[in-house]
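Visitor: could you work out the structure for the sequence below:
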Amino acid sequence: MDSHRQQSLIPSFLYSASSSAKNLSLSTLLHSEQPSLSPSSTAAMGRKSSGGFVIPAPSEPGRKIEMYSPAFYAACTAGGILSCGLTHMAVTPLDLVKCNMQIDPAKYKSISSGFGVLLKEQGARGFFRGWVPTLLGYSAQGACKFGFYEFFKKYYSDLAGPEYATKYKTLIYLAGSASAEVIADIALCPFEAVKVRVQTQPGFARGLSDGLPKFVKAEGALGLYKGIVPLWGRQIPYTMMKFASFETIVEMIYKYSIPKPKDQCSKSLQLGISFAGGYVAGVFCAIVSHPADNLVSFLNNAKGATVGEAVKKLGVLGLFTRGLPLRIVMIGTLTGAQWGIYDAFKVFVGLPTTGGAAPAAAAAPAAELAKV
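Guide: Presented below is the predicted three-dimensional model:
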């Protein structure tokens, strides 16, 4: 336990450098401090924790979360729900046009014409068709993605040890994010299957409540996971790029563009860097994961279709290019907003923003406290 934490557990006069203060008896100390104690602080003195009497030092912030504690992972999970669920729901119109461009390029020829077709056929309300499975599915995915990423990043850093965790930090980011995404996609897949069917087949269902029973009746419960392998093929490279490139970009921004250490930067500047790093990372993510995204849309729309049939239908060039410009805009904005929301939530609960330093396990012991 570091000295600051030790100081935070006892009154300031008990860790004074003055030798005379050290020789005071307990009764003298209590007597001298009594006039300045409020009823609430007196009650706080009588309450014991596992570490002894907890009385904040004058300089101690009121809010703190212990790094790598259950509360830390709970906060990261909650931040992931907010960042992924809200952002994906907000870009539902873009996602709707993108999916239809992938499924029916003859009808949805471009971004502008795609919006025009949707507006003409379904009205303004049609732009948010499928928002419920989008919100619930990506909230579940975000919870697992960010929560388990923080867990696996710490776990793999501990396995590697301080020296190798620093030397091979990018590999740790890649392994941690890939492990987290395997779990996250299991949570996402059923919602994604229903979402694509609702968005690309008008008249199939209004949303999740009637779409899910129809889907299960038509293809069985296991049909909800028909697209799990292509989903892993899309999301695992996407997430590996998202986290590893973000961590690298943010570290480079602090190293080469900011003239002072991260802990001396304002929170608004740190959050701005998180958004910028997330946006650039999102562009890379879109390019890497786009072929698999086309496969997911095709398989979830065409009953009984296989990956081979999808490749034959779309063509190799189509896999890489169909709907790509729109997806770059969508994923860049989405990823930047996700990192901004996630880090803003971490700051709100008393945690530092992500990135810009050595791997956490190598830089600090697990008992270190993160403070605003």
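
Visitor: from here on, just use CA atoms for contacts and neighbour counts.
Guide: Noted.

Visitor: and R125, how many neighbours?
Guide: Other residues within reach of R125, judged by other Cα atoms under 10 Å, total 10.

Visitor: what do you get for K120?
Guide: K120: 11 neighbours (other Cα under 10 Å).

Visitor: quick one: buried residues of the helix ranked longest in the chain?
Guide: The longest helix of the chain (DSSP state H) is helix 131-167. Residues 131-154, 156-158, 160, 162, 165-166 are the ones in helix 131-167 that count as buried (16 or more other Cα atoms under 10 Å).

Visitor: could you say what helices and strands that helix packs with?
Guide: Helices and strands touching helix 131-167, by 3 or more Cα pairs under 8 Å, 6 or more residues apart in numbering; DSSP states H and E, are helix 70-90, helix 169-200, helix 360-363.

Visitor: and the first one, how far from the chain's centre?
Guide: So that's helix 70-90. 6 Å (Cα atoms, centre = their mean, to the nearest Å).

Visitor: helices or strands next to it in the packing?
Guide: strand 64-66, helix 131-167, helix 324-349.

Visitor: what's the closest of these to S245?
Guide: Among those, helix 324-349 comes nearest to S245, with 11.6 Å by Cα to Cα.

Visitor: check the offset of the closest one from the chain's centre.
Guide: Using Cα atoms, centre = their mean, the offset of helix 324-349 from its chain centre is 9 Å.

Visitor: are we agreed that A370 is in a strand?
Guide: Yes. The assignment for A370 by DSSP: H, G, I helix; E, B strand; the rest coil puts it in a strand.

Visitor: mind listing what it touches?
Guide: K64, I65, E66, M67, G350, L351, P352 (Cα atoms under 8 Å, 6 or more residues apart in numbering).

Visitor: against A286, how distant is the last one?
Guide: If I follow you right, that is P352. Using Cα to Cα, to the nearest Å, P352 is found at 27 Å from A286.

Visitor: okay, these two: which has more neighbours?
Guide: More crowded of P352 and A286, by other Cα under 10 Å: A286, with 26 against 20.

Visitor: quick check: which element contains the more buried one?
Guide: Using DSSP states H and E, the element containing A286 is helix 267-301.

Visitor: now that helix and helix 324-349, what's the angle there?
Guide: Relative orientation of helix 267-301 versus helix 324-349 (axes from the mean of the first three to the mean of the last three Cα atoms, to 10 degrees): 130 degrees.

Visitor: one more to put side by side:
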Amino acid sequence: MSEKQVTATLQFTPKDYSSFFLAGALCCTVTHGAMTPIDVVKTRIQIDPEFKGQSMLAGTRQVISKEGPKALLTGFGPTAVGYLVQGGAKFAGYEYWKKKGVEFAGGPENSVQYRTAIYLGAASVAEFFADILLTPLEATRIRLVSERNYATGLVSGFTRLAREGGVRELYAGFLPILCKQIPYAIGQFTVNEFCHEAAYRTMSEDTRNNMTASSRFGLNLGSGIIAGFAAAILSHPADTLLSQINKGHGPTGSMPHRLAVLAREAGFRGLFAGLGPRMVMTAGLVSGQFLLYGAIKEAMGAPPGLEIHKEDSSKS
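Guide: Okay, here's the model as predicted:
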């Protein structure tokens, strides 16, 4: 992308950011909501001794046989609402902080050499603020999934958790959720950016500017799947610890101490329990989110996101 093109994109308006927020909110709530059954089984494998060591298929069969098909939708309410607000804040925040990173680097031309730092910083800061909104709802979801008959749904589960534990209990998982979600966001956005850059560097400018809809779809889908695998691997140990914390496992004391003890008890293998199904789930989540995000933005007439890729000068 030329400096002139990037500079034009820097002029995002409040309306543009509201479009980014709405597109991010919708793409995340739709994809995370659709993945609820997989997440239910994954969480059970992580924290329920009865499911320890089981495959995704075996775990699904056990949930259905013991609790019925409806149990696979446990936690759908807090999942949908939590990722509605988190997704909007994350995607709009990433666009905002990436723009600020370009400005801080001294403009579009200088930002190319610092693009990795810009991607990492934008993803991390955007996710931090998004997680403030997500954490209480994620705590509610995990409690509903891990403790059968805890509550009937989002409102009753959230109310009970707030009443019995207060703000401290609602945010008990804030540190581990940061440890989970920030690496997740880094994998999601940074790897996606570099997958696009790698693809674009094999194309001439004319080819890139005249990509067919099917070619662009394939590029976005493939980049999203690879980014999803990276996000799952980077964030899975903290995801396991988050499930344990919200279940009430571990010693008393400060959160870093509890996390350290739980990590030692789980060991390397335990921290990566359930990684297979989570990689499948996350690849679907991330690729679906990027596809929906782009489609929703386009439908609303929002501008494309800022691109600061390093292009191959030999291509013309």
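
Visitor: on that earlier part again, any chance of the helices and strands packed on helix 70-90 of structure 1 in TSV, plus distance to L30 of structure 1?
Guide: Shown next, in TSV, are the helices and strands packed on helix 70-90 of structure 1 (distance: least, Cα to Cα, whole Å):
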stretch	distance to L30 of structure 1
strand 64-66	28
helix 131-167	43
helix 324-349	34
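
Visitor: what does F128 of structure 2 correspond to in structure 1?
Guide: Aligned counterpart of F128 of structure 2 in structure 1: V182 (TM-score structural alignment).

Visitor: you'd agree that match is up against P237?
Guide: No. Counting by Cα atoms under 8 Å, V182 of structure 1 does not reach P237; the two are 10.7 Å apart.

Visitor: what sits against the residue mapped onto C27 of structure 2 from structure 1?
Guide: Matched by TM-score structural alignment, C27 of structure 2 corresponds to S83 in structure 1. For S83 of structure 1, the contacting residues are G142, A337, Q338, W339, G340, I341, Y342, by Cα under 8 Å, 6+ apart.

Visitor: wait, which of those is closest to V97 of structure 1?
Guide: A337 (20.1 Å).

Visitor: hmm, who's touching stretch 115-135 of structure 2?
Guide: 82-83, 85-87, 89-98, 101-102, 111, 170-171, 173-174, 177-178, 181-183, 185-186, 189-190, 308-309.

Visitor: just to revisit the earlier point, need the helices and strands packed on helix 131-167 of structure 1 in JSON lines (columns: distance to L314 of structure 1).
Guide: Converted to JSON lines, those look like this (distance: least, Cα to Cα, whole Å):
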{"stretch": "helix 70-90", "distance to L314 of structure 1": "26"}
{"stretch": "helix 169-200", "distance to L314 of structure 1": "16"}
{"stretch": "helix 360-363", "distance to L314 of structure 1": "44"}
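
Visitor: of the ones you listed, which is nearest A106 of structure 1?
Guide: Across these, closest to A106 of structure 1 is helix 169-200 (Cα to Cα), at 13.8 Å.

Visitor: give the aligned range of the helix or strand just after the closest one in structure 2.
Guide: Note on helix 169-200 of structure 1: by DSSP H and E, the next helix or strand toward the C-terminus is helix 208-219. Per the alignment by TM-score structural alignment, helix 208-219 of structure 1 matches residues 154-165 in structure 2.

Visitor: quick one: that stretch to structure 1 mean distance?
Guide: Here the mean offset of stretch 154-165 of structure 2 against structure 1 after fitting is 1.3 Å, by mean Cα distance after the TM-score superposition for structure 1.

Visitor: what does that stretch rub up against?
Guide: 75, 77-78, 136-137, 140-141, 143-144, 150-151, 169-170.

Visitor: then stretch 88-96 of structure 2?
Guide: Contacts of stretch 88-96 of structure 2 (Cα under 8 Å, 6+ apart): 17-18, 20-26, 28, 122-123, 125-127, 129-130, 305-306.

Visitor: please redo it, this time with the cut-off set to 7 Å
Guide: Applying Cα atoms under 7 Å, 6 or more residues apart in numbering, the contact partners of stretch 88-96 of structure 2 are 17, 20-25, 122-123, 126-127, 130, 305.

Visitor: of the helices and strands packed on helix 131-167 of structure 1, which is nearest L319 of structure 1?
Guide: Here helix 169-200 is closest among those (Cα to Cα), at 17.3 Å.

Visitor: pull out the buried residues from that closest one.
Guide: 169-170, 172-182, 184-200.

Visitor: could you do stretch 40-50 of structure 2 as well?
Guide: V40, V41, K42, T43, R44, I45, Q46, I47.

Visitor: pick out whichever of these sits closest to F272 of structure 2.
Guide: Using Cα to Cα, the buried residues of stretch 40-50 of structure 2 come closest to F272 of structure 2 at Q46, 8.8 Å.

Visitor: contacts only, for the counterpart of that closest one in structure 1.
Guide: The equivalent of Q46 of structure 2 in structure 1 is Q102 (alignment by TM-score structural alignment). The contact partners of Q102 of structure 1, taken as Cα under 7 Å, 6+ apart, are N294, S297, R322, G323.

Visitor: residues near the residue opposite the last one in structure 2 once aligned, how many?
Guide: If I follow you right, that is G323 of structure 1. G323 of structure 1 maps onto G274 of structure 2 when the alignment is built from TM-score structural alignment. By the criterion of other Cα under 10 Å, G274 of structure 2 has 24 neighbours.

Visitor: distance of the nearest residue to G274 of structure 2 once chain neighbours are set aside from L285 of structure 2?
Guide: Of all residues not flanking G274 of structure 2 in the chain, K42 sits nearest, at 5.8 Å (Cα to Cα, 6 or more residues apart in numbering). Per Cα to Cα, K42 of structure 2 is found 14 Å from L285 of structure 2.

Visitor: now render the contacts of stretch 88-96 of structure 2 as CSV, adding distance to A162 of structure 2.
Guide: Listed next are these as CSV, based on distance: Cα to Cα, whole Å:
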residue, distance to A162 of structure 2
Y17, 32
F20, 31
F21, 27
L22, 28
A23, 30
G24, 27
A25, 25
A122, 32
A123, 29
A126, 26
E127, 24
A130, 20
G305, 38
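
Visitor: return the member of the contacts of Q102 of structure 1 nearest to V280 of structure 1.
Guide: Of the contacts of Q102 of structure 1, the one sitting nearest to V280 of structure 1 (Cα to Cα) turns out to be G323, at 18.9 Å.

Visitor: that closest one reaches M101, doesn't it?
Guide: Yes. Between G323 of structure 1 and M101 there is a contact at 6.2 Å, judged by Cα atoms under 7 Å.

Visitor: what residues are shared contacts of those two?
Guide: With Cα under 7 Å, 6+ apart as the test, G323 of structure 1 and M101 reach no residue in common.
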